[in-house]
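Undergrad: one predicted model, sequence on top.
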Amino acid sequence: MRRQDRKVTDIEEIKGILNSTRIIHLGMMDGDYPYVVPLHFGFEFIDKVLYIYVHGHHEGKKFDLIKANPHVFIEIDGSDEALVSGGDIPCAYSSVYSSVMGRGNASYLDTVDEKAHGLQVLMNHQTNREFTFTEAMVNSVGVVRIKVLDYTAKRRRQLEEDIIMPSLTK
């Protein structure tokens, strides 16, 4: 990471970044080219290791790609984007942002208990609610757990001298 002054290492601050958004961009290899798909996700730390859970239909391109090559890359943008004005200097513009990126190994969860746990983590992250899953519900979807082998987190904070403009989203 080039900008060490923006590096985030505190686990609680990293959890804050992850909790500020609901979408992960999951990168997989599709032959010679990367394939990236946005997905809802859930996460947990177990013994300081980050685990990400995603789900989907049992069949489909992302599941086929993971089966062929379990090495994946994650990218998560925090939801704190705002434009920092550079005034009359276009190259001085920037954004307030946060992100977590990393590489990991994806695996399909096989047992009902593992899948139900992954779905519970995902749904709790998405809704802040606990749910009860029937075996039929659990068996109706595929659940993937990503063990994130290494990651970096980064944040550009709003400084008092920054002139913040609203995000330019439509």
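TA: Yep, it's here.
Undergrad: contacts and neighbour counts: CA atoms only from here.
TA: Noted.
Undergrad: just give me the neighbour total for I52.
TA: 21 (other Cα atoms under 10 Å).
Undergrad: repeat that for the one 10 residues further on.
TA: Other residues near K62 come to 20 when the count uses other Cα under 10 Å.
Undergrad: does it sit in a helix, a strand or a coil?
TA: helix (DSSP: H, G, I helix; E, B strand; the rest coil).
Undergrad: please report how far it lies from Q4.
TA: Using Cα to Cα, to the nearest Å, K62 is found at 33 Å from Q4.
Undergrad: isn't I23 right up against G78?
TA: No - between I23 and G78 there is no contact under Cα atoms under 8 Å: 9.3 Å.
Undergrad: of these two, who's got more company?
TA: Neighbours per residue (other Cα under 10 Å) separate I23 from G78, with G78 holding more: 23 against 19.
Undergrad: which ones are touching the more buried one?
TA: 17-18, 20-21, 97-99 (Cα atoms under 8 Å, 6 or more residues apart in numbering).
Undergrad: what about A116, which helix or strand?
TA: helix 112-127 (DSSP states H and E).
Undergrad: Q158 now?
TA: Judged by DSSP H and E, Q158 forms part of no helix or strand.
Undergrad: any idea how far the closest residue to it other than its chain neighbours is from D77?
TA: Nearest residue to Q158, sequence neighbours excluded (Cα to Cα, 6 or more residues apart in numbering): V96, at 5.9 Å. Here the criterion is Cα to Cα. By it, V96 lies 11 Å from D77.
Undergrad: next up, a structure to set beside the first:
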Amino acid sequence: MRRKDREVTDFETIVQIIDECQIIRIGLADGEFPYIVPLNFAYTVTGTQIEFYVHGAMAGRKYELMNKNGKCSFEMDIPLEMDCIIEKKDVTMRYKCVMGTALITFLEGDEKQKAIDKIIMNRYEETRNFEYNHNTVKRTAVAKLTVIDLTAKVNPIAGGAD
């Protein structure tokens, strides 16, 4: 990382950034060009191991590429504000981000149902008692992304209020 002054190494701070993010973008190998997909996600932390959970149709380009290679890169970010520094005639974007690589595993059966019930739905619907169509689960792919490495960066708002 070129800007070591922006690197975040504290694990709890990295998890806090992840928790603030709403979208994960995964990069998948597809011949000459990578294929990038934005997805809603949920996650778990066990010790220092982070696992992301994403879901979608059991068909299509994303599903095929995830199955083909079993690996992905990922990125998530929080844009904070653009900062025009008049006295320096400079501009910078204030942000927080996490990026890395992961191994992809598709979940099946009880493991898939548990991921939907306890992880994905709790991230987005914890205050509601939402009941979903269990037949839809049969047609939904749930992938676990086991993080193998990650980095995080922050370009904080001047004065530290972010």
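TA: Looks like it came in fine. Bear in mind the structure is a predicted one, so any value in this text is a computation, not a measurement.
Undergrad: sorry, back to before: for V96 and D77 of the first structure, indicate the residue with more neighbours.
TA: A count of neighbours by other Cα under 10 Å puts D77 above the other of V96 of the first structure and D77, at 22 against 19.
Undergrad: what residues are up against the more buried one?
TA: 17, 21, 23-24, 97-100.
Undergrad: neighbours of the spatially closest residue to R129 of the first structure that is not a sequence neighbour, how many?
TA: Nearest residue to R129 of the first structure in three dimensions, chain neighbours excluded: M123, at 6.9 Å (Cα to Cα, 6+ apart). By the criterion of other Cα under 10 Å, M123 of the first structure has 18 neighbours.
Undergrad: just checking, what residue in the second structure corresponds to M123 of the first structure?
TA: Using TM-score structural alignment, the equivalent of M123 of the first structure in the second structure is M121.
Undergrad: tell me how far its match lies from E131 of the second structure.
TA: 10 Å.
Undergrad: could you do C84 of the second structure as well?
TA: Taking Cα to Cα, one finds C84 of the second structure at 47 Å from E131 of the second structure.
Undergrad: which part of the second structure matches stretch 42-59 of the first structure?
TA: By TM-score structural alignment, stretch 42-59 of the first structure lines up with residues 42-59 in the second structure.
Undergrad: show me what the matching stretch is in contact with.
TA: 11, 39-41, 63, 115, 119-120, 123, 139-147.
Undergrad: what's the span of it, first residue to last?
TA: Termini of stretch 42-59 of the second structure sit 21 Å apart (Cα to Cα).
Undergrad: list the buried residues of that stretch.
TA: Using 16 or more other Cα atoms under 10 Å as the test for burial, stretch 42-59 of the second structure gives 42-43, 50-56.
Undergrad: mean offset of the strand or helix carrying M66 of the second structure relative to the first structure (after superposition)
TA: Using DSSP H and E, M66 of the second structure maps to helix 61-69. Here helix 61-69 of the second structure, set against the first structure after superposition, deviates by a mean of 0.7 Å using mean Cα distance after the TM-score superposition for the first structure.
Undergrad: residues near Q158 of the first structure, how many?
TA: Residues near Q158 of the first structure, counting by other Cα under 10 Å: 17.
Undergrad: how about the alignment partner in the second structure of it, what does it touch?
TA: In the second structure, the residue paired with Q158 of the first structure is I157, using TM-score structural alignment. Shown in contact with I157 of the second structure (Cα under 8 Å, 6+ apart): 80-81, 94.
Undergrad: got it, and K112 of the second structure?
TA: Contacts of K112 of the second structure (Cα under 8 Å, 6+ apart): V142.
Undergrad: that one and A57 of the second structure, how far apart?
TA: 14 Å.
Undergrad: before we move on, what about F106 of the second structure?
TA: Relative to A57 of the second structure, and taking Cα to Cα, F106 of the second structure is found at 12 Å.
Undergrad: overlap in contacts of these two?
TA: If you check F106 of the second structure and A57 against Cα under 8 Å, 6+ apart, the residues they both contact are A141.
Undergrad: checking my notes, G104 of the first structure in a strand, right?
TA: Yes - under three-state DSSP, G104 of the first structure sits within a strand.
Undergrad: counterpart of it in the second structure?
TA: Match for G104 of the first structure (TM-score structural alignment): A102.
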